[in-house]
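1. okay, here's the prediction I keep looking at, along with the sequence it came from:
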Amino acid sequence: MIWYTVKQMPLAGTLVDGRYRLVRPLGHGASSVVYFAVGTDGLPYAVKLFPPELSRRAEREYDTAAHLVHPRIGQVHKRVQIEGRPSLILSFARGRVLFQRYTQRPALQTERKPYLLTLAHVLEALAYLHGHGLVHRDLKPENIIVDGDGSAKVVDFDLSGPIRENFGTPVRIGTLAFQSPEATRGEPLGTESDLYGVGLLLYWGLHGELPEEGAPLPPSPDPLDALRVQLMMPEREQRLASAAEARRQLLQLAGLPY
């Protein structure tokens, strides 16, 4: 009910911070609503609004991601207030969320080259993020914006944080369908936990659907299935943990230069 109220607020036309004019809603999730905006510099932006009770979450996303600058990551520019709501000014990522972009499935059969580019860009983003000591912790199609040619950006860092961050008690972070086994147990998450999510995206690209919970994973004759197996090992210690290595293998198995 909170987000229905926020979504219906007549914010279009509002000038934020004297620089960003809200134009229209782009979408909303469990904890925020995002508006398309145009800056006085003529550039497009996204503006993410949180409810007042989630101000700490907005602050955490800003503190985590404001220093991250990479072409495959949605940049967080500034923290502002909009009618009493904590908000963030973000770079605008052109395209659609991954599942909306790839409507013909399995994507690796119908649009192999674009989907490979999408996965390669996601792995580039994760390699950069992990190199800064951070894990995304909510890698899912809704947090991957894909353009027409397959170019992709990873967005939404409100659940991100330091590698192996320990909260003192088990905390289940992320979206259930894309959680690693250790995430469902509430354990501290590492780079291999993000890469499990990439494995699920690879599985989806190979089979056109997500695996059924508890069911054995069917093999695929596609050479990329070898990488999928490494990314989705149930035991985190046996799983591939380097995004850069995963990208190298992805392109090598696909017969592309890396």
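-> Thanks, I have the structure now. Fair warning: this is a prediction, and the values are worked out from it, not measured in the lab.
2. only C-alpha atoms from now on, for both contacts and neighbour counts.
-> Noted.
3. max-length strand in the chain?
-> Counting residues, the longest strand found in the chain (DSSP state E) is strand 20-28.
4. in this structure, which spans are strands?
-> Using DSSP E, strands in the chain cover 15-16, 20-28, 33-39, 44-49, 76-82, 85-91, 96-97, 134-135, 144-146, 152-154, 161-162.
5. now, of those, which is deepest in the fold?
-> Stretch with highest mean neighbour count among these: strand 152-154 (a mean of 28; mean count of other C-alpha atoms under 10 Å).
6. from the contact counts, what lies against it?
-> helix 112-131, strand 144-146 (3 or more C-alpha pairs under 8 Å, 6 or more residues apart in numbering; DSSP states H and E).
7. use this one as the comparison:
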Amino acid sequence: MFNAFAAHSANKERYIGDYLLLNTIGKGCFAEVRLAQHLLTRAQVVVKAIKRQGISRFFQEVHCFKSLNHPNITKLFEVIATQDKFFLVMEHVSGGDLLEHLEKYGHMKEGEARAVFRQVVSAVQYCHQRGIVHRDLKPDNILVDSDMTIKLADFGFSREVSDDKQSTFCGTIYYSAPEILQRHAYDGRKTDVWSLGVVLYRMLTGVVPFEGDNFVKVKRQIISGHFNVPHFMSREVQKLLRKLLTVNPNRRPTLEDVMKDPWLNKGQEQMLRPFSELPWGDLDPQVTEMMQSLGFKQDNIQESVTQRKFDRVMGTYLILRMMKTKMPGRTIRVRPYPSPDTSSTSSSQEVGQPFDETKEPSIPPNCLRLRVTTLPPNLESMTTAPSEFRTDTPSTDLQLGSEGSSFTQSSSSSSSGGGAPVGATYKSCLQAGQPEGGTPASPSGHTQGRKGVLRKAFQFFLRFTCCGPSTKKKHLKRTKVKPV
């Protein structure tokens, strides 16, 4: 099995670019996911390392991520390429996922479910608006922040589509639309709508609408389209569920239609509307001022962000903007850090280059979709409990995976800032883009009293910043990121 990160002693630091790699929170055949700390801002991020054998999945996922900019979709900060690996630096959501929330608290009341579902619908409709289908919508892939802000994640099966239909057999069986299980050509946007219906049903009841003790029975239930409607559901939400879970995809609504549904807009000041993103060229002047204090040049910032390079410059800009959004009015502490391109590095530090999609390695066209190397089992003859299938191959090359292949990454104590001490090493302190007091003194010139004050200030700072330990909903401690 591929291990994207070589084994190191517990006391030996390891870096990729400007990121200090911390504990592993997920592992797959071609990828490994680790919690990391951005050295310039001390923000916690997630770094997903993909070996070059998983290149087709990598390009697909990165292409979709680069096209999306929505407040309810996990953000991609930076892409780094090394000789043998690719690294995706992404937003860290500390609250866990929706599945964990449901398992902990049980089903939601309609008002709570509406608040969450509106965010999910907005995120998925935005993807469809950008020509991208998700194809694996389920509570596991809906991350939840401490304030119940949701973030759609795991775009490993996503694909950019036009009016052509897809034929790839992929997803998770309980949330799969009938046309996928029947091996028909399908519209990925309509299959996403079906999956959202299953997600809403599970939010309201705690269970999925179509169950069975093996794959064949679950498939039969889904194709029939019959599901129980609990007595405690309002008539409005029952009507919405029946629209979402319409067996005939031609009669299934689009998400633009769903946005007009009476239940979804009940008690809301405004009807849910498609999201309109701000142009990428409109830079935040406070964030750019902070970056200039770190040594970045205005022209380089403008070029990197407007051209969407997802390099070191853009990554720092996006992280600072995210921190500013999550902690308005708070002090954002940053420190200059030498660029790996211009400074010498130790043997324990791995330096990558910005990823360039135009320099994709030459690989056979057929390899872009081939992901199965063993003969598939006969699905119709299986009698075991229904399991999650995660493939991205044509329907003639189907491989069934077990639920054990889907994993959840847990954050240990190091996920709450298990790196080196932070506050005492900051070399500059900016609030709303303004220096707090001229040129900061070097760490070596600090007195013991100064260190004590900084330590206390940093402990207070951690309570509010996005990269500090959460003080709310302590049962949600995990970040859900799916490797390849």
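-> Perfect, thanks for sending it. Please read these numbers as outputs of a predicted model, since none were measured by experiment.
8. TM between them?
-> Here the TM-score for the pair of chains, by TM-score structural alignment, normalised by the length of the first structure, is 0.84; 250 aligned residues with a C-alpha RMSD of 2.7 Å.
9. now the helices for the second structure?
-> For the second structure, the helices defined by DSSP state H cover 55-66, 98-105, 110-129, 178-181, 188-205, 215-224, 235-244, 255-258, 285-293, 298-306, 312-326, 448-462.
10. what about the second one, how far off from the first structure?
-> In this case it means helix 98-105 of the second structure. Here the mean offset of helix 98-105 of the second structure against the first structure after fitting is 2.4 Å, by mean C-alpha distance after the TM-score superposition for the first structure.
11. buried set for that helix?
-> For helix 98-105 of the second structure, a neighbour-count test (16 or more other C-alpha atoms under 10 Å) marks 98, 99, 100, 101, 102 as buried.
12. I figured residue 127 of the first structure was touching residue 242, is that so?
-> Yes - using C-alpha atoms under 8 Å, residue 127 of the first structure makes contact with residue 242 at a distance of 7.3 Å.
13. common neighbours of these two, please.
-> With C-alpha atoms under 8 Å, 6 or more residues apart in numbering applied, the contact sets of residue 127 of the first structure and residue 242 do not overlap.
14. circling back: contacting residues around the longest strand of the first structure?
-> 3, 7, 11-16, 33-40, 45, 47.
15. mind listing what the residue mapped onto residue 138 of the second structure from the first structure touches?
-> Aligning on TM-score structural alignment places residue 138 of the second structure opposite residue 140 in the first structure. Each residue near residue 140 of the first structure by C-alpha under 8 Å, 6+ apart is listed here: 175, 178, 197, 201.
16. look up how far residue 51 of the first structure lies from the second one.
-> In this structure, residue 178 of the first structure and residue 51 of the first structure are 25 Å apart, going by C-alpha to C-alpha, to the nearest Å.
17. looking at those two, which one has more neighbours?
-> residue 178 (23 against 19; other C-alpha atoms under 10 Å).
18. aligned counterpart of the more buried one in the second structure, please.
-> Aligned by TM-score structural alignment, residue 178 of the first structure pairs with residue 175 of the second structure.
19. does that match touch residue 191 like I think?
-> No - at 9.1 Å, residue 175 of the second structure does not count as touching residue 191 under the criterion of C-alpha under 8 Å.
20. still on that earlier bit, make CSV out of the buried residues of helix 98-105 of the second structure and add distance to residue 216 of the second structure.
-> What follows is these, written out as CSV (distance: C-alpha to C-alpha, whole Å):
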residue, distance to residue 216 of the second structure
98, 27
99, 24
100, 27
101, 29
102, 26
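21. relative to residue 160 of the second structure, which of these is nearest.
-> Of all the buried residues of helix 98-105 of the second structure, residue 98 has the smallest distance to residue 160 of the second structure: 25.5 Å, by C-alpha to C-alpha.
22. I'd say that closest one and residue 146 touch.
-> No - applying C-alpha under 8 Å as the test, residue 98 of the second structure and residue 146 come out as separate, 11.6 Å apart.
23. picking that back up, let's have the helices of the second structure in TSV, adding distance to residue 166 of the second structure.
-> Shown next, in TSV, are these (distance: least, C-alpha to C-alpha, whole Å):
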stretch	distance to residue 166 of the second structure
helix 55-66	15
helix 98-105	28
helix 110-129	14
helix 178-181	9
helix 188-205	7
helix 215-224	19
helix 235-244	20
helix 255-258	19
helix 285-293	42
helix 298-306	32
helix 312-326	33
helix 448-462	46
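24. just the ones you listed: most buried one?
-> For the helices of the second structure, average neighbour numbers computed from mean count of other C-alpha under 10 Å are highest in helix 188-205, which has a mean of 24.
25. where does that helix end up in the first structure?
-> Taking TM-score structural alignment, helix 188-205 of the second structure hits residues 190-207 over in the first structure.
26. what about the aligned residue in the second structure for residue 55 of the first structure, distance to residue 160 of the second structure?
-> With TM-score structural alignment as the criterion, the equivalent of residue 55 of the first structure in the second structure is residue 55. The gap separating residue 55 of the second structure from residue 160 of the second structure is 17 Å, by C-alpha to C-alpha.
27. same question for residue 65 of the second structure.
-> As judged by C-alpha to C-alpha, residue 65 of the second structure and residue 160 of the second structure stand 11 Å apart.
28. over to residue 6 of the second structure?
-> Distance from residue 6 of the second structure to residue 160 of the second structure, counting by C-alpha to C-alpha: 34 Å.
29. one more: residue 7 of the second structure?
-> 37 Å.
30. quick revisit: out of the helices of the second structure, which gets nearest to residue 72 of the second structure?
-> helix 110-129 (5.6 Å).
31. who does the closest one touch, helix- and strand-wise?
-> Packing partners of helix 110-129 of the second structure (3+ C-alpha pairs under 8 Å, 6+ apart): strand 150-152, helix 188-205, helix 255-258.
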